[in-house]
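Peer 1: need a structure here:
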Amino acid sequence: MDGHHCDGTVMINHDKKNISVFDFFCGCGGTSRGFQKAGMDIAFALDVDKDAKNTFTKNFPSTDFCDKSIKKLTVLDFQHTLDKYKDSYKLFCGCAPCQPFTKQNTESPKQDERKDLLTYFGTIVKECEPDFVFVENVPGLQKVPNHKHGPFPAFEELLHKLNYQIAYGVVAAQDYGAPQLRRRFVLLASRHGEISIPEPTHGKDSDTPYKTVYDAIADLPAITAGESYAGNNVLNHRAAMLSEINLERIKASTHDGGGRNNWPRALWPECYTRTNEDGTTHSGHTDCYGRLWWKKPATGLTTRCISYSNGRFGHPVQDRAISVREAARLQGFDDTFEFTGNLNSMARQIGNAVPVDLAFAMGKQFIKHIEAIHG
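Peer 2: The predicted model follows:
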């Protein structure tokens, strides 16, 4: 390693082969941004979502982008990129959409075609045999067996047949510097010897405390619900509108972690005033309509992370939900990263992204692995 840029990016000694990344479910670019910060070249990206494509290409203008479905992809579609980066190590990312494996998913496993995406990714890995493979998904991906149409057992078997050494498990993004509580399944695979999941860098088992909401967003300018910050120095600092009753609700919530337990009964939504069969009040989702805490990591961001009523996404002290930029910071995106699309689309892109800090830690682990190869 030569050292670090002032933005934290690790610089590679280019006398050695660098790692080029092929990001097959790139979304808006969380994995790619993390790997780029770790010092890798983002060579190729694929996604079928038009808004995600527009965001990705705006932030990675030199990356070859393909908007084909992976189900129709052939190696010919990115052969020119493979040729362009023929002298580097290849790392293939397969962070497929995770909704089919979430606890909240109510679709039949047989009906959700997204379950096959890891299998199609496996076909591309088999044809190209890249040096490294990275997969990120929800905890539970690895627990769905073959007979329930789980793709992971066959994918793991394929990697072993192709002589990859693999390491996988469930990690917490906050353990690697993300200011957000988010448990994820990760897999790292290498054709160049044994590889392992990196040790946590933050939290109770390290010398560095967890990053908090305060660390991430406290310095951003104050705005009101429905307002877009007008300055050019902060991109996408825009908050969703609040209805009159939701504005009353958040004003009735105490600063720094307050929620509907602070409200007078008249402000309760109807769904929280229903009684159960035993006469107790239906409690509902306790985080809905909640404010974030300053001195804790944020709760896990979802695709509705800028909606006050859809989780603990209220600003700790301002009477609004968090803005697009605040959500982006909680996912680890730097302020130069610009999102495109309407408000709901930007929130969906951010909620679906791999936390940048988590990807950065995994990227550094692959680079450390390469350095070990070179002695």
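Peer 1: Only C-alpha atoms from now on, for both contacts and neighbour counts.
Peer 2: OK.
Peer 1: quick check, distance from the longest helix along the chain to the centre of its chain.
Peer 2: Counting residues, the longest helix found in the chain (DSSP state H) is helix 356-373. Relative to its parent chain, helix 356-373 has a centroid offset of 17 Å by Cα atoms, centre = their mean, to the nearest Å.
Peer 1: what's the answer for stretch 119-137, then?
Peer 2: Worked out by Cα atoms, centre = their mean, stretch 119-137 lies 19 Å from the chain centre.
Peer 1: same deal with stretch 26-38?
Peer 2: The chain centroid and the centroid of stretch 26-38 are separated by 9 Å, computed with Cα atoms, centre = their mean.
Peer 1: who's in contact with that stretch?
Peer 2: 8-11, 21, 23, 41-42, 45-47, 49, 52-53, 55-56, 95, 333, 339, 349-350, 352-364, 367 (Cα atoms under 8 Å, 6 or more residues apart in numbering).
Peer 1: and these, which are buried?
Peer 2: The neighbour count (16 or more other Cα atoms under 10 Å) marks 9-10, 21, 23, 41-42, 45-47, 49, 52-53, 55-56, 95, 333, 339, 349-350, 352-364, 367 as buried among these.
Peer 1: Quick check: residue 265 vs residue 107, distance?
Peer 2: 35 Å (Cα to Cα, to the nearest Å).
Peer 1: Show me where the stretch 101-250 of the chain has its helices.
Peer 2: 117-128, 152-161, 213-217, 244-251 (DSSP state H, counting those that start in this stretch).
Peer 1: Which elements pack onto the first one?
Peer 2: By that I understand helix 117-128. With contacts taken as 3 or more Cα pairs under 8 Å, 6 or more residues apart in numbering; DSSP states H and E, helix 117-128 sits against helix 152-161.
Peer 1: Quick one: work out the angle between the helix it packs on and helix 117-128.
Peer 2: 10 degrees (axes from the mean of the first three to the mean of the last three Cα atoms, to 10 degrees).
Peer 1: Please state the offset of helix 152-161 from the chain centre?
Peer 2: Centroid displacement of helix 152-161 relative to its chain, using Cα atoms, centre = their mean, is 24 Å.
Peer 1: and for comparison, fold this next one:
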Amino acid sequence: MASKHPLRGRRRPAFERGDQHLVVVDLFAGCGGLTLGAAQAAQDHGLALSVPLAVDFEQAPVTVFKENFPKANVHVAPVESYFDGALGAKPTIAELTTREQVGDVDLLIGGPPCQGHSNLNNHTRRDDPKNRLYLRMARAAEILRPRVMVVENVPAVVHDSQQVVARTRTHLEKAGYKVAATGVELVQLGIPQTRRRHILLAVRSDALAAGLSVANLLEFAPQPTHDLRWAIGDLEHAGSERWIDAPSKMSPENQARIKWLIDEDEVNLPNDRRPECHRGDHSYVSMYGRLTWSQPAQTITSGFGSMGQGRYGHPSQPRTLTPHEAARIQGFPDYFHFDTTVTRTQLSVIIGNAVPPALSRVLTARLLETGVLGRETNARLDESA
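Peer 2: Coordinates of the predicted model:
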């Protein structure tokens, strides 16, 4: 009997059910991609999920987070309102209150805003005040003292003009953490898209077993690679009344472009069929392009519904990707609900900005398998029994 496809299940696992918990705090949480991956890994290892705090500045992704993790303590607020002290300073009143309310934390995770670091952002690249929010993760670790902290971002974060990664690392090491960082190709983790991310991993010194280094923990065994057909092949002709399954409306010009690509079996649109502003010598060959069943997708962004924002033409249908397909390509199973009370534009931004759950799932599993997570969790619960 073939194993069940990991993205097609519609019944949500009971992540919160169990006697022993993995306690997770998610900052800059978005819709909960990092939390979902941690929950999946915890369940695989017999632990239940507990989220005493999750925070994001935007209401729309928090709405999605709450829908999918109804028992989590989720808030719409700036992360810096919970962790407002200077690095290395004594805890503020707000930070003491946060620490008292949250309690012991196993895993602190976060994906600070990364638009300022992105190579697509030519105006404020690497010099954006939002980039300094990365440092709030270090402050949160100082206050909460989690066993492990994971910070996810774009690879270009290492070139930030304020050196946020180096400064975060320095402060964490002063606070008693062992730190390592690496770039990760998500296709190697089983995600069907070409997407690179930067991971900073900090482990409290007393959580590391003898002979184990933090750098060792970032050495992942390659997962089976998956193409686009594996991710969304079953949705090729799927009809649904849910708007998450409806593609964006296309202009007559773009309808003609995608039809031409399909009829001619081409993946790149020639210059003479592009809008005049996108002709001539350029490196953006993916724009107005068509995806290929046998390859991973390009990086999913909030523009996945527009041919003019990337290679988002469907491989066989005269349309762009639907939100459902984009979520699948990000690695979100069908039991994860995006179509709550948000607008279509918000939905595109939420999915495009989401962190693929496989990233935290693979890393959390590694931390559990090596005993970095799990041992103290279980001992703490045994003492309170």
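Peer 1: Could you tell me the TM-score of the two chains?
Peer 2: Superposed pair, TM-score by TM-score structural alignment, normalised by the length of structure 1: 0.82. Supporting alignment: 340 aligned residues with a Cα RMSD of 2.8 Å.
Peer 1: Which residue ranges of the stretch 51-200 of structure 1 form strands?
Peer 2: 64-66, 89-93, 132-137, 165-172, 183-190 (DSSP state E, counting those that start in this stretch).
Peer 1: Those strands into CSV, with extra columns for distance to residue 100 of structure 1 and mean neighbour count?
Peer 2: Compiled in CSV, those are given as follows (distance: least, Cα to Cα, whole Å; neighbours: other Cα atoms under 10 Å):
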stretch, distance to residue 100 of structure 1, mean neighbour count
strand 64-66, 23, 18
strand 89-93, 18, 22
strand 132-137, 10, 22
strand 165-172, 17, 17
strand 183-190, 14, 22
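Peer 1: So which of those is nearest residue 303 of structure 1?
Peer 2: For residue 303 of structure 1, the closest of the strands of the stretch 51-200 of structure 1 is strand 132-137, at 15.0 Å, according to Cα to Cα.
Peer 1: which strands and helices sit next to that closest one?
Peer 2: Here strand 132-137 of structure 1 touches strand 89-93, strand 183-190, going by 3+ Cα pairs under 8 Å, 6+ apart.
Peer 1: Make CSV from these and add distance to residue 168 of structure 1 to it.
Peer 2: Shown next, in CSV, are those (distance: least, Cα to Cα, whole Å):
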stretch, distance to residue 168 of structure 1
strand 89-93, 14
strand 183-190, 4
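Peer 1: To residue 158 of structure 1, which of those strands lies closest?
Peer 2: That would be strand 183-190 among these, by Cα to Cα, at 11.5 Å.
Peer 1: so that closest one matches what in structure 2?
Peer 2: Counting by TM-score structural alignment, strand 183-190 of structure 1 lines up with residues 196-203 of structure 2.
Peer 1: need the contact list for residue 303 of structure 2.
Peer 2: 309, 310, 348, 349, 352.
Peer 1: Just give me the match in structure 1 for it.
Peer 2: Per TM-score structural alignment, residue 303 of structure 2 is aligned with residue 304.
Peer 1: And that match, how close does it get to residue 343 of structure 1?
Peer 2: From residue 304 of structure 1 to residue 343 of structure 1 the distance is 10 Å (Cα to Cα).
Peer 1: repeat for residue 301 of structure 1
Peer 2: From residue 301 of structure 1 to residue 343 of structure 1 the distance is 15 Å (Cα to Cα).
Peer 1: Between those two, which has more neighbouring residues?
Peer 2: More crowded of residue 301 of structure 1 and residue 343, by other Cα atoms under 10 Å: residue 301, with 25 against 19.
Peer 1: Hmm, residue 351 and the more buried one touching each other?
Peer 2: Yes - with contact defined as Cα atoms under 8 Å, residue 301 of structure 1 counts as touching residue 351 (5.4 Å).
Peer 1: Find residues that contact each of these two.
Peer 2: Joint contacts of residue 301 of structure 1 and residue 351 (Cα under 8 Å, 6+ apart) do not exist.
Peer 1: about what we covered before: quick one, which of the helices of the stretch 101-250 of structure 1 is packed in tightest?
Peer 2: Highest mean neighbour count of the helices of the stretch 101-250 of structure 1: helix 213-217, a mean of 20 (counted as mean count of other Cα atoms under 10 Å).
Peer 1: elements contacting that one?
Peer 2: helix 324-330.
Peer 1: ok, average deviation of the helix it packs on from structure 2?
Peer 2: Helix 324-330 of structure 1, aligned to structure 2 and superposed, deviates on average by 0.2 Å (mean Cα distance after the TM-score superposition for structure 1).
Peer 1: What's the first helix or strand after that helix?
Peer 2: Counting by DSSP states H and E, the next helix or strand C-terminal to helix 324-330 of structure 1 is helix 343-352.
Peer 1: what's that following helix in contact with?
Peer 2: With contact meaning Cα under 8 Å, 6+ apart, helix 343-352 of structure 1 is reached by 27-28, 51-52, 97, 240, 301-306, 324, 327-328, 331, 339-340.
Peer 1: Residue 344 of structure 2 and residue 75 of structure 2: what is the separation?
Peer 2: Going from residue 344 of structure 2 to residue 75 of structure 2 by Cα to Cα gives 22 Å.
Peer 1: and the residue nearest to residue 310 of structure 2 when sequence neighbours are not counted, what element?
Peer 2: Distances taken as Cα to Cα, 6 or more residues apart in numbering put residue 287 closest to residue 310 of structure 2, at 4.1 Å, once the chain neighbours are dropped. Residue 287 of structure 2 is part of no helix or strand when elements are defined by DSSP H and E.
Peer 1: can you tell me which residues contact residue 287 of structure 2?
Peer 2: Here residue 287 of structure 2 is in contact with 268, 307, 308, 309, 310, 311, 312 (criterion: Cα under 8 Å, 6+ apart).
Peer 1: mind running it again at 10 Å?
Peer 2: 268, 269, 274, 278, 306, 307, 308, 309, 310, 311, 312, 313 (Cα atoms under 10 Å, 6 or more residues apart in numbering).
Peer 1: Isn't the fifth one up against residue 312?
Peer 2: Yes - contact status for residue 306 of structure 2 versus residue 312: in contact at 6.7 Å, counting by Cα atoms under 10 Å.
Peer 1: Between these two, which has more neighbouring residues?
Peer 2: residue 312 (29 against 21).
Peer 1: That one touches residue 290, doesn't it?
Peer 2: Yes - the criterion here is Cα under 10 Å, and residue 312 of structure 2 meets it with residue 290 at 6.1 Å.
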